[in-house]
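Participant: From the sequence below, what's the structure:
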Amino acid sequence: MSRRHSVNRPPTPDVRDDDEDDRPKEPTLLEIVNIKLIESGEKERLMELVRERLVECGWKDEMRALCRAFIKKNGRENVTVDDLVRAITPKGRASIPDSVKAELLQKIRTFLVSVAH
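Facilitator: Predicted coordinates for the structure are as follows:
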């Protein structure tokens, strides 16, 4: 249920838990790693590596074919980008080759070791 805001007053803030205070939250380990990857430029290099590997193994062509089949089945006028994303994403994630995942994981581990020292 969405809350409608009055035109005459600002929205009422959400009720806070008693446990909360005004101190900033500590970033999680995942957030810290992500920040380090971005700051170093390594995240973009890894993204490019994954793109290359997915093209090389035919994954990108496979996803393109799945999209075309979905559009043909449902009719071009009846398909939105959101429909495509919902239909193809689970298949796309499940079909990424283990070798690509393993290579990416190894590159991330190597990066973490290099920044830890």
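Participant: C-alpha from now on. contacts and neighbour counts both.
Facilitator: Will do.
Participant: which residues touch the lengthiest helix in the chain?
Facilitator: The longest helix of the chain (DSSP state H) is helix 98-116. Here helix 98-116 makes contact (Cα atoms under 8 Å, 6 or more residues apart in numbering) with 33, 46, 50, 53-54.
Participant: Also stretch 54-67?
Facilitator: Residues contacting stretch 54-67 (Cα under 8 Å, 6+ apart): 84, 88, 92, 95-96, 100.
Participant: now these in JSON lines, with secondary structure, distance to residue 106 and neighbour count?
Facilitator: Shown next, in JSON lines, are the contacts of stretch 54-67 (DSSP: H, G, I helix; E, B strand; the rest coil; distance: Cα to Cα, whole Å; neighbours: other Cα atoms under 10 Å):
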{"residue": "84", "secondary structure": "helix", "distance to residue 106": "31", "neighbour count": "15"}
{"residue": "88", "secondary structure": "helix", "distance to residue 106": "27", "neighbour count": "16"}
{"residue": "92", "secondary structure": "helix", "distance to residue 106": "21", "neighbour count": "15"}
{"residue": "95", "secondary structure": "coil", "distance to residue 106": "19", "neighbour count": "12"}
{"residue": "96", "secondary structure": "coil", "distance to residue 106": "16", "neighbour count": "16"}
{"residue": "100", "secondary structure": "helix", "distance to residue 106": "10", "neighbour count": "17"}
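Participant: next up, for comparison:
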Amino acid sequence: MSKDSQMRAAINQKLIEMGERERLKELLRAKLVECGWKDQLKAHCKDVIREKGLEHVTVEDLVTEVTPKGRGRVQTLICSKTTQFCTLKQDLRLLK
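Facilitator: Below is the predicted model:
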């Protein structure tokens, strides 16, 4: 295990022990809803379904199509809000 992986694991474990990991995840969820991220991804899903047709799209298709856009949009929204959220994004990377 690399030093970076060990550090991430230690930080993740400490956040779990302190109950901060869940609090950070909830804060992020709330901010994503507040800034319209969830609604934008929902609209994108509807567009994909419209393009491919309901009978020709699977959940896996939607996940494959929407995941990159969702991840990219999260980074854009978080960093465009405040420095606090840029810091939160960096902290959340440690949780992966």
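Participant: Any idea what the TM-score comes out to?
Facilitator: Here the TM-score for the pair of chains, by TM-score structural alignment, normalised by the length of structure 2, is 0.75; 84 aligned residues with a Cα RMSD of 2.4 Å.
Participant: Just give me the match in structure 1 for residue 58 of structure 2.
Facilitator: Structural alignment (TM-score structural alignment) places residue 58 of structure 2 against residue 80 in structure 1.
Participant: Can you lay out the contacts of stretch 54-67 of structure 1 as JSON lines showing distance to residue 59 of structure 1?
Facilitator: As requested, those are exported to JSON lines (distance: Cα to Cα, whole Å):
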{"residue": "84", "distance to residue 59 of structure 1": "16"}
{"residue": "88", "distance to residue 59 of structure 1": "12"}
{"residue": "92", "distance to residue 59 of structure 1": "8"}
{"residue": "95", "distance to residue 59 of structure 1": "8"}
{"residue": "96", "distance to residue 59 of structure 1": "7"}
{"residue": "100", "distance to residue 59 of structure 1": "11"}
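Participant: burial count for residue 21 of structure 2?
Facilitator: Using other Cα atoms under 10 Å, the number of residues around residue 21 of structure 2 comes to 19.
Participant: wait, what's in contact with the aligned residue in structure 1 for it?
Facilitator: Matched across to structure 1, residue 21 of structure 2 falls on residue 43, judged by TM-score structural alignment. By Cα under 8 Å, 6+ apart, residue 43 of structure 1 lies in contact with 34, 37.
Participant: Check which helix or strand residue 43 of structure 1 maps to.
Facilitator: Here residue 43 of structure 1 is covered by helix 42-56, with elements defined by DSSP states H and E.
Participant: which of the residues in that helix are buried?
Facilitator: 42-43, 46, 50, 53-54 (16 or more other Cα atoms under 10 Å).
Participant: Map residue 68 of structure 1 onto structure 2.
Facilitator: So, by TM-score structural alignment, residue 68 of structure 1 is matched to residue 46.
Participant: distance from the strand or helix carrying that match to structure 1 after superposition?
Facilitator: Secondary structure from DSSP H and E places residue 46 of structure 2 in helix 37-52. Its matched residues in structure 1 lie on average 0.6 Å from helix 37-52 of structure 2 after superposition (mean Cα distance after the TM-score superposition for structure 1).
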